[in-house]
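In: the amino acid sequence is not available; the structure is as follows:
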């Protein structure tokens, strides 16, 4: 249980309260540092999975904790951006993303209990959604529109990517539901 991938995943979970506290500090660079911590957590998500496969250190604990860690930090970030921006233009896609995360997690759990979890495994659409979502959250959390006087438009890009992630979320939810439909209807 105490291998490198699992320790990295636990580190990601430990980053969540640090991320939230730093983001809300009354300090000039708090949002930027919070966005950096979120980015660090996103990178560790890729890294722990890579190590688990490369070192053949996959464990049931890691398989359980990794998606939980992902959902927790993403949910925290979505709640934080809805608080920061306090606009329908951020709140609606954030709610869509949260609903999708809960729905797909429940669907995968149920499919696993039926012994057919592989039919709702991660797809390309799901990976594209995750990439757009993470980049959107980094941009929106940072609040950066300029860097050292140069326009970078992170927030504007964040808005666009948030909507792309929301659309991909709905699409992947439909794909996963379609894959599970025959089992949900009770016929095998």
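Out: Good, I have the coordinates. Please read these numbers as outputs of a predicted model, since none were measured by experiment.

In: when you work out contacts or count neighbours from here on, use the C-alpha atoms and nothing else.
Out: Noted.

In: quick one: the residue sitting furthest away from the middle of the chain and residue 173, what's the gap?
Out: Among the residues of the chain, the one whose C-alpha is farthest from the average of all C-alpha positions is residue 187, by Cα atoms, centre = their mean at 32.5 Å. For residue 187, the distance to residue 173 (Cα to Cα, to the nearest Å) stands at 21 Å.

In: and for residue 98?
Out: Here the criterion is Cα to Cα. By it, residue 98 lies 12 Å from residue 173.

In: for residue 75, which non-adjacent residue is spatially closest?
Out: Nearest in space to residue 75, with sequence neighbours left out and distances taken as Cα to Cα, 6 or more residues apart in numbering, is residue 98 at 6.6 Å.

In: and here is the other one:
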């Protein structure tokens, strides 16, 4: 069987790989250390790249499947939510913001399911796509968390960045986009259902 066809084509296998990365990410974050943070960020980064790659391959090879349409957003949500939830006890993200993000995801998924049962498709909005991109930017910074710097010589610092500050900056942008896109879905849903 070719990796370009069938139910378990390469794009779907990449998506399944992203789901398989979630427990590894969780275990790495259970035992906080600088090296575990680096490994967790690497696992998250590779998984985030597969999010783009599986969609690109599916469209390019024209192997978009119902299974892929179901698994892809599920894998994204599992990956992002696992990272955010595991960052709460490490005091890297506020629990209230993670709750709001999780509530939005459940609300939008529910609304899309209701619309789908009525034969109505509410497509992913650009706001939702931007939200995902910004989340995928914020989380590696929050996972890396510590200060990183390179020295040039003994006393001259060439590069210094606090990854937590980088991550939390983008986290709050993602949070705003999450609320905005959630309200947008709610508006679209009410408009479509009212017809």
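Out: Okay, I see it. A quick note: this is a predicted structure, and the numbers were derived from the prediction, not measured.

In: could I get the TM-score for this pair?
Out: Structural agreement between the two chains, given as a TM-score (TM-score structural alignment, normalised by the length of the first structure), stands at 0.90; 182 aligned residues with a Cα RMSD of 1.6 Å.

In: that older thread, counterpart of the residue nearest to residue 75 of the first structure over in the second structure?
Out: Aligned against the second structure by TM-score structural alignment, residue 98 of the first structure finds its counterpart in residue 102.

In: surely that match touches residue 81?
Out: Yes: under the criterion of Cα atoms under 8 Å, residue 102 of the second structure is in contact with residue 81, at a separation of 7.2 Å.

In: give the buried residues for stretch 33-42 of the first structure.
Out: If you call a residue buried by 16 or more other Cα atoms under 10 Å, then stretch 33-42 of the first structure has these buried ones: 33-39, 41-42.

In: need those in CSV (columns: distance to residue 133 of the first structure and secondary structure).
Out: Converted to CSV, the buried residues of stretch 33-42 of the first structure look like this (distance: Cα to Cα, whole Å; DSSP: H, G, I helix; E, B strand; the rest coil):
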residue, distance to residue 133 of the first structure, secondary structure
33, 18, helix
34, 16, helix
35, 13, helix
36, 15, helix
37, 16, helix
38, 12, helix
39, 12, helix
41, 14, helix
42, 11, helix
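
In: now render those as a markdown table, adding distance to residue 159 of the first structure.
Out: Listed next are the buried residues of stretch 33-42 of the first structure as a markdown table, based on distance: Cα to Cα, whole Å:
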| residue | distance to residue 159 of the first structure |
| --- | --- |
| 33 | 19 |
| 34 | 18 |
| 35 | 15 |
| 36 | 18 |
| 37 | 20 |
| 38 | 17 |
| 39 | 17 |
| 41 | 21 |
| 42 | 19 |
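
In: could you pull out the helices in the first structure for me?
Out: With DSSP state H as the definition, the first structure shows helices at residue ranges 4-23, 30-54, 60-85, 88-113, 124-142, 154-184.

In: most tightly packed of those helices?
Out: For the helices of the first structure, the stretch with the most neighbours on average is helix 124-142, a mean of 21; neighbours defined as mean count of other Cα atoms under 10 Å.

In: residue 39 of the second structure matches what in the first structure?
Out: Alignment note: residue 39 of the second structure maps to residue 33 in the first structure; criterion TM-score structural alignment.

In: quick one: the helices of the first structure as a markdown table, columns for distance to residue 148 of the first structure too.
Out: Below are these laid out as a markdown table (distance: least, Cα to Cα, whole Å):
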| stretch | distance to residue 148 of the first structure |
| --- | --- |
| helix 4-23 | 21 |
| helix 30-54 | 13 |
| helix 60-85 | 23 |
| helix 88-113 | 26 |
| helix 124-142 | 14 |
| helix 154-184 | 13 |
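
In: surely residue 71 of the second structure touches residue 15?
Out: Yes: distance between residue 71 of the second structure and residue 15: 6.7 Å, which falls inside the contact criterion (Cα under 8 Å).

In: in the first structure, what sits opposite residue 161 of the second structure in the alignment?
Out: Superposed on the first structure with TM-score structural alignment, residue 161 of the second structure falls opposite residue 152.
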